[in-house]
Structure formats: C-alpha cells, structure tokens
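Student: Okay, predicted coordinates and the sequence, questions at the end:
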Amino acid sequence: MTEEQQQKTREQRGRKTTSADAQIQSTEDEQTNLLVGIPAYNEEVGIGSTILAAQRHADHIVVVDDGSSDDTIEIAKQAGATVLQHDTNRGKGGAVKTILEFARSTECENLVLIDGDGQHKPSDIPQVIGPVTDGDADIVIGSRYLETDADDETPLYRRFGQRILDVLTTGRTGTKLTDTQSGFRAFSADAIDSLRLQTDGIGVESEMIDTAVRQDLTIEEASIDVRYEGIDGQTYNPLHHGLTVVTFILKLVRDKHPLIFFGLPGLLLTVAGALYGLDAILIYQSTGTFYPAKVLVSGFVTIIGTLGIFCGLILNRISNMIDRVHEVGI
C-alpha cells in the first residue's frame, strides 16, 4: 500500500494525528453529541484502557497529547481516538484549552473531561453527565469526597491538601464544593462556549470554577470513584501540585479580586499600626516615657496599610470597569 493510500485510510478511520490547530480547523463542520476529552502526558500505561472504556458512553473521543516522549500517541490512535498533538509540553491547562477549542469547532452538545492515567473510571461518565443533559447544571464536577466511603483509596495527606485547596478556591466565590481539583468534569454547550481560560498550568481546575461563577454558570457535583493503587501514570508530586495551585489562586485573586488581595492585608496592617501607636500613647500618658521606635513603627505600618486599602479600591474599580467592557463587547 502506498503512502497516499495509507494516509487516506487513516483519515477515513478518524485516527489521524496532527497538530492541534490544524485538526481543530479541519473539524469545523462536524457535530458531536457527547465528546470525551482526555489531556495526556506520558500516559502510555493507562491511556488505552481509558479510551476503550470511554467509548461505551461517548460519540467521539479526543486525546490531546501534551508533548509526550513515550508511546501515548500510538496507543491512543490504536484505541480509536482522535489525537491532537502539542509539539512541546504546555501543561495541563494548555491541553484543556485545546480540548475546549476542539469542542467548540465540532459544536458538540456536551463535553466530558477525564484524566488519562486510569484514576478515573469511565463507567462514571453517565452519572457525571446526567445533570448536564437534564438541564440542571452547566458544569458537573466528579467529586471523590461527596459521599463518605469506607473503601476510599485517597491517602490522608492528599485529602488534607485537597481540603485546603477547596477552601482557597471556593472561599472567594461562595460556591460550596467538596472536590475543586477533580479533573473529571462535564460541560454543557453554554459552558463550553463561555469558558475562555488563560492558564496553561495545573491551576486550570480552579480557574474553571472562578470563570464559571463569574459567568453565572451553574455548578453541581456528582459522586465518583477513583483508583490510586497500581496507577503508573504521569502525576505531579502532591506538594508541588499544592504549592503550584495555591500560587495560581493567589494570582487569580490578585488579578480578579484586588480589593481582597490588597485591601484585606491593608486593613489588618492599618488596625495593627493604630493599636501599636495607641499602646505607645497609653504608656506615655501613664509613665511619661516616650518610645520613638514604637511611634515610627506604628506610623510606617499604618501608612503601608492605608496605601494597601486605597490600592485595592482603585484596582477593584479598574477590574470592574474591564469586566463591564467585556460584558458589553466593546
């Protein structure tokens, strides 16, 4: 068989591997009911079985290979998935953004994201996508902790770290979620169109929640099972993952909620400086002893705090104006 015939055969089977941008442009006229997207980086161990299991529930499966150096691409092709390839490793957020762009190009009705390392069970897809197809939610997060399970395999240290990230992620949005860092998610067509993400890193799950809340998208959770034993996929060190997400969340608060980021510490510094100065005044009144160091420190801290408050107010106003411009489409 000639090379031209081989190429034609691959295209007919829908298993062509190409650059992400070229593949997205070539699928603009296709329509899919349920698309399953799998971001993958060196996932040769679990990607094949994940795809095969997901095919029982999906109309189309797309794998975004994020610069893998192993056989992830070949195995994903053999399993029957469409493979989009990044030339270099962009990070999980970059892979998720490519999946969302592909979903928009195919005009799919619903999208499910799952990890490719085998931790997620594709058999849970129906219960995760259910609230979306029923019209009850725009985004459903597959939660590992929604229900108490005596057989839960999640290590204690991982659960503790996840809980801290949950508080940091949802604290500023008011949304009550039990598993903000789960990569198992379902999206409606409105959510697919609305989620224009910026981060390329592993803070993408937190950015999704923040963007969804700002876009007035409804978020629900559905209980899922995960596997940790025997999983040999490419995963981040829990400490590295946690610190990276915390750093991203702080940047997100700084950029989108500057009044909290600058104003709250400024208020605390102002109060602390005022109390410290008041203590110096009371000592002077009662003993006649003057402590210039106390007065200087009090004044410096109070000034810094006041500047923080005003900085937060000004930047918050600017942020609101930018959001208003985006809303009206100027």
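Tutor: On my side now, so go ahead. Predicted, not measured: the structure shown is a model, and the values here were computed from it.
Student: Only C-alpha atoms from now on, for both contacts and neighbour counts.
Tutor: Fine.
Student: which residue of this structure sits farthest from its center?
Tutor: residue 288 (58.6 Å; C-alpha atoms, centre = their mean).
Student: tell me the contacts of that residue?
Tutor: Residues in contact with residue 288 (C-alpha atoms under 8 Å, 6 or more residues apart in numbering): none are found.
Student: any idea how far residue 21 is from it?
Tutor: 75 Å (C-alpha to C-alpha, to the nearest Å).
Student: ditto for residue 103
Tutor: Taking C-alpha to C-alpha, one finds residue 103 at 12 Å from residue 21.
Student: Which other helices and strands does the helix or strand harbouring residue 85 contact?
Tutor: Assigned by DSSP states H and E, residue 85 belongs to strand 82-86. Judged by 3 or more C-alpha pairs under 8 Å, 6 or more residues apart in numbering; DSSP states H and E, strand 82-86 is in contact with strand 17-19, helix 20-26, strand 60-66, helix 72-79.
Student: Please produce TSV containing those, extended by distance to residue 93 and mean neighbour count.
Tutor: Below are those laid out as TSV (distance: least, C-alpha to C-alpha, whole Å; neighbours: other C-alpha atoms under 10 Å):
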stretch	distance to residue 93	mean neighbour count
strand 17-19	17	17
helix 20-26	14	15
strand 60-66	10	26
helix 72-79	18	21
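Student: Out of the ones you listed, which gets nearest to residue 8?
Tutor: Of all those, it is strand 17-19 that lies closest to residue 8, at 12.7 Å by C-alpha to C-alpha.
Student: centre of the chain versus the closest one, how much separation?
Tutor: Strand 17-19 sits 25 Å away from the centroid of its parent chain (C-alpha atoms, centre = their mean, to the nearest Å).
Student: which stretch among the helices and strands packed on strand 82-86 comes nearest residue 150?
Tutor: strand 60-66 (32.9 Å).
Student: and that closest one, how far from the chain's centre?
Tutor: 18 Å.
Student: same question, stretch 266-274
Tutor: Distance of stretch 266-274 from the chain centroid (C-alpha atoms, centre = their mean) equals 34 Å.
Student: Stretch 295-304 too?
Tutor: That offset, for stretch 295-304, works out to 40 Å (C-alpha atoms, centre = their mean).
Student: How much space separates the residue lying closest to residue 137 once chain neighbours are set aside from residue 75?
Tutor: Nearest residue to residue 137, sequence neighbours excluded (C-alpha to C-alpha, 6 or more residues apart in numbering): residue 218, at 5.1 Å. Distance, residue 218 to residue 75, using C-alpha to C-alpha: 36 Å.
Student: Let me see the ranges of the strands in this structure.
Tutor: When assigned using DSSP state E, the strands of the chain occupy the ranges 17-19, 34-40, 60-66, 82-86, 110-113, 139-143, 185-188, 219-223.
Student: another structure for you, compare them:
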Amino acid sequence: MNDISLPRRPVIAVVIPCYKVTRQILGVIGAIGPEVQHIYVVDDHCPDGSGDVVAAQCRDARVTLLRHAVNQGVGGAVMSGYRAALAAGADLIVKIDGDGQMDPALLPAIVEPILAGQADYTKGNRFFNLEQIRQMPPLRLFGNAMLSLLNKLSSGYWNVFDPTNGYTAIHADVARQLPFAKISPRYFFETDMLFRLNTLHAVVIDVPMDAHYGDEASNLKISRIITEFAFKHVRNFAKRLFYNYYLRNMSLASIEAPLGLGLLLAGGSYGLWHWVHSARLDVPTPAGTVMLSGLSVLMGLQLLLAFLAYDIAAVPRRPIHRRQQGRILLLQD
C-alpha cells in the first residue's frame, strides 16, 4: 500500500510593532485566531512600556517579546519580527499594527491569496467599500489617495491602492530575498516595501478591508514627512526605471521614456523662449515656431503615454515563490 503524505499545515507568524499602544495591544493579541502559531511583539523602545504590559499581563504561549534598546521606527520593528519569524521556520508572515485599527479576524482573507499560489505579498485596501471609507478622516482619505497615485509611479504596482496600509502578509521565500538593511525604517516603510518587491518581480494583491478608528493617537506628522515622501518617491522611480529598463532588460519602453521626456522639455522650452522673446518685441510668434514647438510637445507626450502603457502592462503576475518551489522539486527529482 502506497504511503500518501498529507500537505503540511502552513506555519503562520504574526509581527506586531509596538509604540504607544499600551491600551490596545492586549486586545489585538487576544483577537488573533488559532491559525497563527507564532506572535512576535516588537517593543520599539516604547516610552509607555508596551512591552512591559505584554510581559506582565499576556498569557498567550504563542507570544515572543522582542525589545529594541533604541527606537528604529515601524520598518525596523517589522524587520526584527521578520528575522525572528524566518528563524523559527514560518511559511507566511503577517504584519498587524498594535493600535487596534486592523481586525485580526481578517487574517485568513489576507493570507488566502498567498496560500492559493496567487500572490507573494498581500496588503489591505480600505478603499474598496465606498460606504465604509466615509468613516475615514477627510485629511487621511485625501492624503492616502495622493500617496497611492505617487506610489503607482514609483513602485510600478499600478494594480494596488492604499500604499500606507500596514495590514500585510508575505511568503517566507520572498521575505528572505528582501534587503532588510536597505528598507526605509520609518513611515515610508510600507511604500518602500512595494518598491523592493517590484525589483524582485513579486506579485502583490490588494485585499478589501475596513479600518477602525478609535481613540489612538497618530504619530504621523504630515507636514514633517511630505518633503521626505516626495524625495523618496522620485528616488525610487529613478531606481526602478534604471533597474527594470536598462540594467536587467532593454525594450522599446527604454527608448520611449527618455526620448519622450526630451522632446517634451525641448519643445516646451523652445516654445516658451520664443513666446517671451516675441512678447518683449511686441511681434507675433512665427507660425513655424509654434508648429515646431507644439509638434515636439505632442510627440513627447505620446511617447511618455506609450511608456506608461508598457509599464502598466508589465506589472508582475506570476508569483516568484512558486517558481522557487518548482526549482527545488526539479533538483529533488
């Protein structure tokens, strides 16, 4: 009689970064279901002693408390949790904030696309339900919408929205390939993760969710990070363009982007200079000059739109962790 080996139950670990969440953290831990085998609570040098509360009052045997001697930001806390989960042999790692805004009951829905082999990384999206987003503070709603547009351009994931959403799950095989030391450690963490995942050609999928806004205090200061976010988006876009269209591969889009930008800038500058010059002399701008400038601008816009169409179509669609598993099976055979 042939032995039939049943599929092993996936080991799921949850990482919870803690900073000023003393009132909510125990409730978050208590709501995590039995499908999770490990819970890593990372006290990111919390001034309120979140780690002390967990150590003194939490009786869940799945919980491991990690402490930072120096505050490293949410990204640094998550990376510490990732390292611990990988060392423990986790197959999937879920990140949940400790402030109670993310419902742990949604965890099966967050990990399902990865378990089904459809994605390498999943993240929550609070913009699916138009009725529910009315609960979101207007400033936060507008800010997330603008950041989502910038993120699509800088990360290359045109199919995802709500980039600052911290309810995420990742396959362990993909997490091992991330450059932990290079990922932005603070508020740009979630967005930078998407950029890093794109350089790996990982598949990212949004999962609809509702957010809960209570009495927690946000540590995010919009006025302080808006310049930082703009600079980092531009930096990541330039890196992604170089990595994907010049270093690793060359295509028609590699020509369309610089040629389109050059024509747009040259045509616009040429037309503006002649318009100012003609205005100073109080004479009409020659028709040929206007046509040459306008043609350059239109051709530049058309080439840039063609590049965007190519970039949108190039969103990764084949999970990389399945390709890696296939290679292992071939080596074993």
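Tutor: Looks like it arrived, so ask away. If you're wondering where the values come from, they're calculated on a predicted model, not measured in any experiment.
Student: before we move on, the earlier item: which position in structure 2 pairs with the residue nearest to residue 137 of structure 1?
Tutor: Structural correspondence for residue 218 of structure 1 with respect to structure 2 (TM-score structural alignment): residue 203.
Student: So its match versus residue 322 of structure 2, what's the distance?
Tutor: For residue 203 of structure 2, the distance to residue 322 of structure 2 - C-alpha to C-alpha - is 11 Å.
Student: Which one of those two is surrounded by more residues?
Tutor: residue 203 (21 against 16; other C-alpha atoms under 10 Å).
Student: Could you pull out the helices in the stretch 201-330 of structure 1 for me?
Tutor: Assigned by DSSP state H, counting those that start in this stretch, the stretch 201-330 of structure 1 shows helices spanning 204-214, 238-256, 258, 264-287, 292-328.
Student: which of the ones you listed is buried the deepest?
Tutor: Ranked by mean neighbour count under mean count of other C-alpha atoms under 10 Å, the helices of the stretch 201-330 of structure 1 are led by helix 258, which reaches a mean of 23.
Student: Which strands or helices does that one pack on?
Tutor: Secondary-structure packing of helix 258 of structure 1 (3+ C-alpha pairs under 8 Å, 6+ apart): helix 292-328.
Student: Just tell me the aligned range of the helix it packs on in structure 2.
Tutor: Using TM-score structural alignment, helix 292-328 of structure 1 corresponds to no residues of structure 2.
Student: quick one: contacts for residue 157 of structure 2?
Tutor: With C-alpha under 8 Å, 6+ apart, residue 157 of structure 2 has these contacts: 151, 194, 198, 204, 312, 315.
Student: quick one on the thing from earlier: buried ones in the strand holding residue 85 of structure 1, by neighbour count?
Tutor: Across strand 82-86 of structure 1, burial judged by 16 or more other C-alpha atoms under 10 Å covers 82, 83, 84, 85, 86.
Student: That one vs structure 2, mean deviation?
Tutor: On superposition with structure 2, the average gap between strand 82-86 of structure 1 and its aligned counterparts reaches 1.1 Å (mean C-alpha distance after the TM-score superposition for structure 1).
Student: Next, the angle from that strand to strand 34-40.
Tutor: 40 degrees (axes from the mean of the first three to the mean of the last three C-alpha atoms, to 10 degrees).
Student: Run the chain-centre distance for strand 82-86 of structure 1.
Tutor: 20 Å.
Student: between that strand and helix 72-79, how many degrees?
Tutor: With the same axes, to 10 degrees applied, the angle from strand 82-86 of structure 1 to helix 72-79 works out at 170 degrees.
Student: Pull up the aligned stretch in structure 2 for strand 82-86 of structure 1.
Tutor: Under TM-score structural alignment, the match for strand 82-86 of structure 1 is residues 64-68.
Student: what's the answer for stretch 65-73 of structure 1, then?
Tutor: The alignment of stretch 65-73 of structure 1 onto structure 2 (TM-score structural alignment) spans residues 43-51.
Student: can you give me the end-to-end distance of that stretch?
Tutor: This stretch, stretch 43-51 of structure 2, spans 5 Å end to end (C-alpha to C-alpha).
Student: coming back round to it: which single one of the buried residues of strand 82-86 of structure 1 is nearest to residue 159 of structure 1?
Tutor: Within the buried residues of strand 82-86 of structure 1, the smallest distance to residue 159 of structure 1 is 31.7 Å, found for residue 86 (C-alpha to C-alpha).
Student: Might you report the residue contacts of the closest one?
Tutor: Going by C-alpha under 8 Å, 6+ apart, residue 86 of structure 1 touches 19, 20, 64, 65, 66, 67.
Student: Identify the residues contacting residue 137 of structure 1.
Tutor: Residue 137 of structure 1 makes contacts with 131, 188, 217, 218, 219, 220, as judged by C-alpha under 8 Å, 6+ apart.
Student: Please repeat the previous calculation with a cut-off of 7 Å.
Tutor: 131, 218, 219, 220 (C-alpha atoms under 7 Å, 6 or more residues apart in numbering).
Student: aligned partner of it in structure 2?
Tutor: So, by TM-score structural alignment, residue 137 of structure 1 is matched to residue 119.
Student: separation between that match and residue 174 of structure 2?
Tutor: Between residue 119 of structure 2 and residue 174 of structure 2 the computed distance is 10 Å (C-alpha to C-alpha).
Student: Nearest the middle, which residue of structure 1 would you pick?
Tutor: Note on structure 1: the residue nearest the mean C-alpha position is residue 205, at 1.4 Å, using C-alpha atoms, centre = their mean.
Student: That residue pairs with which position in structure 2?
Tutor: Aligned by TM-score structural alignment, residue 205 of structure 1 pairs with residue 190 of structure 2.
Student: ok, and the closest non-adjacent residue to its match?
Tutor: Residue 190 of structure 2 sits nearest to residue 164 (C-alpha to C-alpha, 6+ apart), 5.6 Å away.
Student: shouldn't residue 31 of structure 2 be in contact with residue 104?
Tutor: Yes. Residue 31 of structure 2 lies in contact with residue 104 (C-alpha atoms under 7 Å); the separation is 5.9 Å.
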